[in-house]
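Chemist: Coordinates for the following, if possible.
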Amino acid sequence: MKRGLGLGFGRASLRRRLGLGLALGLTALWLAATTVAGLVLRSEVDEVFDSALQEVAQRVLPLAYAEILTREDDRSIHHMPPVGPHREYISYVVRDAQGRELLQSSDADSLHIPKDLAVGFATTDQLRTYTETAVQGTIVVTTAERLFHRQGAVRKAVMALVWPLIALVPIAILGVWFAVRTSLRPLVSFRAAIEARGRGNLSPVETEGLPAEIAPVAASVDALIGRLRGALEAERGFTANSAHELRTPIAAALAQTQRLIAELAGDPRRDRAQAIEAALKRLARLSEKLMQLAKAEGGGLIAAHPQPLAPVLRLVIDEIDRQLECADRLELAIEGGEAPSSDLDPDAFAILARNLIENALKHGDPERPVWVRLADDRLEVGNHGPVVPPERLAALTRPFERGPTTADGAGLGLAIVSAICRGAGLGLDLASPLPGGADGFQVGVRLTPHAGAIPPRA
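Modeler: Predicted structure coming up:
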């Protein structure tokens, strides 16, 4: 049975889609939130540092005015010495109305603060400045800060937000994966229950614990299985009943015909009676094959516990030998003694083996042997005979299809084998000519359940 819900990885599984989608969505939201937080943080940092520039300028103005009034030489530039070793982030310079520098901080020379700046904030390629005037414009104070200082502060703050995100993403992915796996566990069980249907099991699917979104699907699947079970039972019942009802009148007609043959000894009409006898025997075999086909296409192909197959195979061969006296043509090989076993129903295995062996004896070279090999996981039956063309090989599993043979038969043997394999989930391999040979025909049945190996029924 194919995976109807697509939860394997040939296609993207629902667990993988949800897990990756939620993890990537959560990561994208975190990244977007971090970006927005970075922009807000940059705005706040700019506001804080602008306020610091303005405050420094307003504090320096009265100090600079007092310093200039007490000077003896008003042309000299006074550098305010630092109080102690420190890193200066905000520098200032005091100028007069003509742009002459009167006072500056210890680190102002390295900044090259431009002149003739308008009152208020200004931004150059490297600096952020604030200019304030006093005493009717005769004293001009400009404070400045390097732009990379602000950028570095914003970068450090953003990294402080990003590093926890990097650490939390794997944890979040694991958490999302665990949550999705736990949530979809009933759905996985539901898929497994559907996949289990088909090996002779058409019982309703358990719906307990399924999410509300999947419960209607389960109900529809159960309804479909019910309709399929009813159709199969009706078809099987019709075939079985028809074949069964035919057995009694066929047996009666055959007995009457055989009595008539005995009474017509030496009569020319005896040949016609013998032809009728042969036709009735073919009809009896056909009814028996139809009953086998009905069982093969129905349920009951799986046993409750694994059963040994070797004793069943020996009984089948003994029965065929009593009917056809073919012990000298059969070569039986059982690997592992009585060890090979399977959960295939013994009756179904007997029908399968009987049809394969009868076909090999009937359609093979009568002068050459037929071999039967049973291993732990495989049953092989082969013979020497005409090669079946490749275009005809797959068609042999259809009812009433026959290969290049003149032997008597209805063309149902391989159809019955194929139906049993299909219903029990076993693999069926047809090969002609024999592997490594120039003629012959071989059928291999893989006794381990293997979906998709049996040619589809037309």
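Chemist: C-alpha only now, for contacts and for neighbours.
Modeler: OK.
Chemist: For E245, give its distance to E288.
Modeler: 11 Å (Cα to Cα, to the nearest Å).
Chemist: What segments of the chain are strands?
Modeler: Shown for the chain, the strands assigned by DSSP state E span residues 78-79, 90-96, 101-104, 120-123, 127-134, 139-146, 302-308, 330-334, 341-344, 370-374, 378-383, 427-431, 441-446.
Chemist: Looking at E245 and E288, which is more packed in?
Modeler: Summary of the neighbour comparison: E245 and E288, criterion other Cα atoms under 10 Å, with E288 having more neighbours (17 against 12).
Chemist: quick one, what contacts that one?
Modeler: A243 (Cα atoms under 8 Å, 6 or more residues apart in numbering).
Chemist: structure for this one too, so we can compare:
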Amino acid sequence: MNRNSSLQKRLGIGLTLGVTLLWLLGVAASGLVAQHEMNEVFDSALEETAQRILPLAVTDILNRETDTGNRTAPALKEHDEYLTYVVRDRQGSLLLQSHDADLRVFSARPREGFTNTSTHRIYGASAVSDTLYIEVAEPLAHRREAALEAGLALLAPLLFLIPVSLFGVWWVVRLSLRSVVEFQRSIESRGASDLSPVDKGPLPEEFKPTAVAVNRLLARLNRALDAERSFTANSAHELRTPLATALAKVQRLKTQLADQHLKKNVVEIEEALRSLSTLSGKLLELAKAEGGGAISQKPHNLVPILAMIARDFEPRAPGRIRLTLPEHEVNSLLDPDAFAILARNLIENALKHGSAQHPVDVIMTDDGRVRVCNGGAIVPPDQLALLRNRFARYDTETGGSGLGLAIVDAIASGSGMPLHLRSPATGRSDGFEAEVNVTPAGLREHSH
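Modeler: This is a model prediction of the structure:
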């Protein structure tokens, strides 16, 4: 049995096989008992037949006047004779036999009591001071046929009882484990960002400790993530004002310096402060993305939001963005702010890491798929899988915090949206592509 099969399947198969095996063992035991009892009945019939026929045979033999040879008892009409007999004297001379008796079945010398041959069961008895003997034979095939018919009669009800037992076992197991299956589905169906307690419901006593342990683990994990997000957001927020102040002072100092060497150093400090300011902004976006809240209460049309984000990048990269939008609205329960953060990071990542000689294609389709493609070198598969991680960058020579795709992945996974990263891009031999569906089943079911 597959070790990964469900408990319900294991119990159903195990109990069904167990019940079936018990039924078969019961039938086999009943058949053996029935066969033993039938043998006793058949032996009693042999003995009774011999004792009834022997006095009649003795009378017939003693009343013979001259003929002392063998005689065959006449049959009133043709019939199957299961019991055959012979009557002989002490020396084995045949005096009387039934009309269908086969002399090869009997031994040369008569014997008293029960004996067996390869084909018959024989009972012998004597009379007149052991001078006359009768032997009655019954075919063993007759007994085997009777035992087989009795066994089949016991087995026949199982053809009905086994399917009924199978259905009954599966129904009872399914009914008993219904709460466990619902508990399992409630855990499987929740998204990665849903850390709310699991409803224990009417779980069996054996599974309640598991539910309690799961809820405790979720609570601990939720507290740890809340603390991490709070620290990230607070740290980034607290850094923004000092960084902005320091950046302003450095920019003012740069205008006042005449020494080019010092001015170059100040410019490097300015760039470092800009990077820190950008990093603090990304950390705030990451904290918001991982904090949930990416789902709104009502659907929004995301087409104009994507168009606005693309226009915002036009002054920074004139002519590099090729925007393709659908003619109809694309409604989704994804929060507009979360979508704006997602789109901004995808476009920014494509502009920063893509080839400057190739445009960046930003495409939204009618079915809600958003694709951002850029040219450039191919990202190896092993590196491609790591780009979702924080501070992960394939090209370390290019500036950036390495948080853009981590923010996109946090929003996508928290909203139940599939995010696909491909390199080379679809329909190209180079480049990189990120695709996210903003209207999966969970985000569009109330949007139309």
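Chemist: what's the TM between chain one and chain two?
Modeler: Overlay of the two chains. TM-score (TM-score structural alignment, normalised by the length of structure 2): 0.90; 438 aligned residues with a Cα RMSD of 2.5 Å.
Chemist: Same list (the strands of structure 1) but as TSV, adding distance to D318 of structure 1 and mean neighbour count.
Modeler: Shown next, in TSV, are the strands of structure 1 (distance: least, Cα to Cα, whole Å; neighbours: other Cα atoms under 10 Å):
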stretch	distance to D318 of structure 1	mean neighbour count
strand 78-79	121	16
strand 90-96	108	23
strand 101-104	119	22
strand 120-123	106	14
strand 127-134	106	22
strand 139-146	104	26
strand 302-308	17	15
strand 330-334	11	16
strand 341-344	20	22
strand 370-374	13	21
strand 378-383	16	22
strand 427-431	25	19
strand 441-446	21	21
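Chemist: Let me have the ones you listed in TSV, adding distance to A415 of structure 1 as columns.
Modeler: Listed next are these as TSV, based on distance: least, Cα to Cα, whole Å:
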stretch	distance to A415 of structure 1
strand 78-79	108
strand 90-96	95
strand 101-104	105
strand 120-123	90
strand 127-134	91
strand 139-146	90
strand 302-308	19
strand 330-334	23
strand 341-344	17
strand 370-374	19
strand 378-383	16
strand 427-431	11
strand 441-446	12
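Chemist: Tell me which of the ones you listed sits nearest to C421 of structure 1.
Modeler: strand 427-431 (6.3 Å; Cα to Cα).
Chemist: What about the aligned partner of A29 of structure 2 in structure 1, how many residues nearby?
Modeler: Under the alignment defined by TM-score structural alignment, A29 of structure 2 corresponds to V36 in structure 1. When neighbours are defined as other Cα under 10 Å, V36 of structure 1 has 12 of them.
Chemist: now the one 4 residues further on
Modeler: Burial of V40 of structure 1, expressed as a neighbour count using other Cα under 10 Å, amounts to 12.
Chemist: One more: D102 of structure 2?
Modeler: Applying other Cα under 10 Å, we find 13 residues neighbouring D102 of structure 2.
Chemist: How about the one 5 residues further on?
Modeler: Other residues near S107 of structure 2 come to 11 when the count uses other Cα under 10 Å.
Chemist: next one: E206 of structure 2
Modeler: Counted by other Cα under 10 Å, the residues lying close to E206 of structure 2 total 8.
Chemist: corresponding residue for it in structure 1?
Modeler: Aligned by TM-score structural alignment, E206 of structure 2 pairs with E213 of structure 1.
Chemist: And Q292 of structure 1? What does it align with in structure 2?
Modeler: Q292 of structure 1 maps onto E285 in structure 2, by TM-score structural alignment.
Chemist: show me what contacts its match?
Modeler: Contacts for E285 of structure 2 were tallied using Cα under 8 Å, 6+ apart; they are 341, 407.
Chemist: closest to G266 of structure 1 out of the strands of structure 1?
Modeler: With respect to G266 of structure 1, and counting by Cα to Cα, the nearest of these is strand 330-334 at 38.5 Å.
Chemist: For the closest one, give me the average deviation versus structure 2.
Modeler: Its aligned residues in structure 2 lie a mean 2.0 Å from strand 330-334 of structure 1 after superposition (mean Cα distance after the TM-score superposition for structure 1).
Chemist: elements contacting that strand?
Modeler: Strand 330-334 of structure 1 is packed against strand 370-374, with contacts defined by 3 or more Cα pairs under 8 Å, 6 or more residues apart in numbering; DSSP states H and E.
Chemist: which bit of structure 2 covers the strand it packs on?
Modeler: Aligning strand 370-374 of structure 1 against structure 2 (TM-score structural alignment) gives residues 360-364.
Chemist: So which residues make contact with that stretch?
Modeler: Residues lying outside stretch 360-364 of structure 2 but in contact with it, judged by Cα under 8 Å, 6+ apart, are 303, 320-326, 347, 350-351, 354, 369-375.
Chemist: can you rerun that using 7 Å?
Modeler: Residues from elsewhere that reach stretch 360-364 of structure 2 (Cα atoms under 7 Å, 6 or more residues apart in numbering): 320-326, 350-351, 370-374.
Chemist: Between strand 132-139 and the longest helix along structure 2, find me the angle.
Modeler: The helix of greatest length in structure 2, counted in residues with DSSP state H as the criterion, is given as helix 7-62. Orientation check (axes from the mean of the first three to the mean of the last three Cα atoms, to 10 degrees): helix 7-62 of structure 2 against strand 132-139 gives 150 degrees.
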